[in-house]
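Novice: predicted model and sequence follow; I will ask about them next.
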Amino acid sequence: MNGWGVLALAGLAEIVWSQSIKPTDGFTRLGPTVVCVLLGASAVYLLARAMQTVPVGTAYAVFTGIGAVGAVSLGVVVHGDPVSPERIAALALIVAGVVAARVTV
């Protein structure tokens, strides 16, 4: 798999990791905390692998962009987080930035 594919997997791992934080209840629950730490380590490992071929700054920006959009989207769909035109516009700008980062490298 090429660096961009690994980077996409890293972003997906970050999304899952972000959702695994709350169940740890402030890292007071052992099982969820172990899952959270493993997911976080997996995301960073995949990011490091992607950075072998994708420029560091671009990889990190895309990684965090995927994670942010995914985390907010899951928050809205799963947890009923609020939606507003401004929030949708912010997410659209992040997606546009990720796309621009990809096509300009």
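Specialist: Here it is on my side, so go on.
Novice: please count neighbours and contacts with C-alpha atoms only from this point.
Specialist: OK.
Novice: name the SS class of residue 27, please.
Specialist: The three-state label given to residue 27 by DSSP: H, G, I helix; E, B strand; the rest coil is coil.
Novice: neighbours of the residue nearest to it when sequence neighbours are not counted, how many?
Specialist: Residue nearest to residue 27 in three dimensions, not counting chain neighbours: residue 33, with 5.5 Å by Cα to Cα, 6 or more residues apart in numbering. When counting by other Cα atoms under 10 Å, one arrives at 19 neighbours for residue 33.
Novice: hang on, residue 33 packs against residue 24?
Specialist: Yes. Counting by Cα atoms under 8 Å, residue 33 touches residue 24, with 5.1 Å between them.
Novice: in addition, the following structure is provided for comparison:
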Amino acid sequence: MAWVYLVLAGVLEVVWAVGLKYSEGFSKLWPSVITLVATVASFWLLALALKHLPLGTGYAIWVGIGAVGTAVLGMLIFKEPATVARLMCIGLIVAGIIGLKLTSGADAA
């Protein structure tokens, strides 16, 4: 269950990161509310996951999911450049996430 919490925490990290853009410096009410709720929920789920996962692995995977998801949505929603170099770097982050998962030694499912 710890891995499920961690993935959900990572997805919510993407939600709050994108929400920051839509909130326009917390000047728009509902995007700001969604951003704050997603932030709290993301940290809470990360905390639950870290009860059973190694700190370094859990935190790095959480950040990786957030970074990859935010970068991809930036390209899709905000038309940020999707250069070959940028996509390769995102691929390296994904490879790192997979590598950390495979070598974590945590038997939490």
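Specialist: Done, it's in. In this text, all values refer to a predicted model and were calculated from it rather than measured experimentally.
Novice: TM-score for this pair?
Specialist: TM-score for the superposed pair, counting by TM-score structural alignment, normalised by the length of structure 1: 0.94. Supporting figures: 104 aligned residues with a Cα RMSD of 0.9 Å.
Novice: which residues of structure 2 fall in strands?
Specialist: Applying DSSP state E to structure 2 gives no strands.
Novice: which residue of it sits farthest from its center?
Specialist: Most distant from the centre of structure 2: residue 27, at 23.6 Å, with distances by Cα atoms, centre = their mean.
Novice: is there a neighbour count for residue 104 of structure 2? I'd like the number.
Specialist: Neighbours around residue 104 of structure 2, by other Cα under 10 Å: 15.
Novice: contacting residues for the spatially most central residue of structure 2?
Specialist: Nearest residue to the geometric centre of structure 2 (Cα atoms, centre = their mean): residue 66, 2.0 Å. Contacts here follow Cα atoms under 8 Å, 6 or more residues apart in numbering; on that basis residue 66 of structure 2 touches 10, 11, 12, 13, 14, 17.
Novice: any idea how far the residue lying closest to the last one once chain neighbours are set aside lies from residue 4 of structure 2?
Specialist: Okay, so that is residue 17 of structure 2. Among residues not flanking residue 17 of structure 2 along the chain, residue 70 sits closest, at 6.7 Å (Cα to Cα, 6+ apart). Distance, residue 70 of structure 2 to residue 4 of structure 2, using Cα to Cα, to the nearest Å: 19 Å.
Novice: pick out whichever of those two has more residues nearby.
Specialist: residue 70 (19 against 13).
Novice: understood, closing this out.
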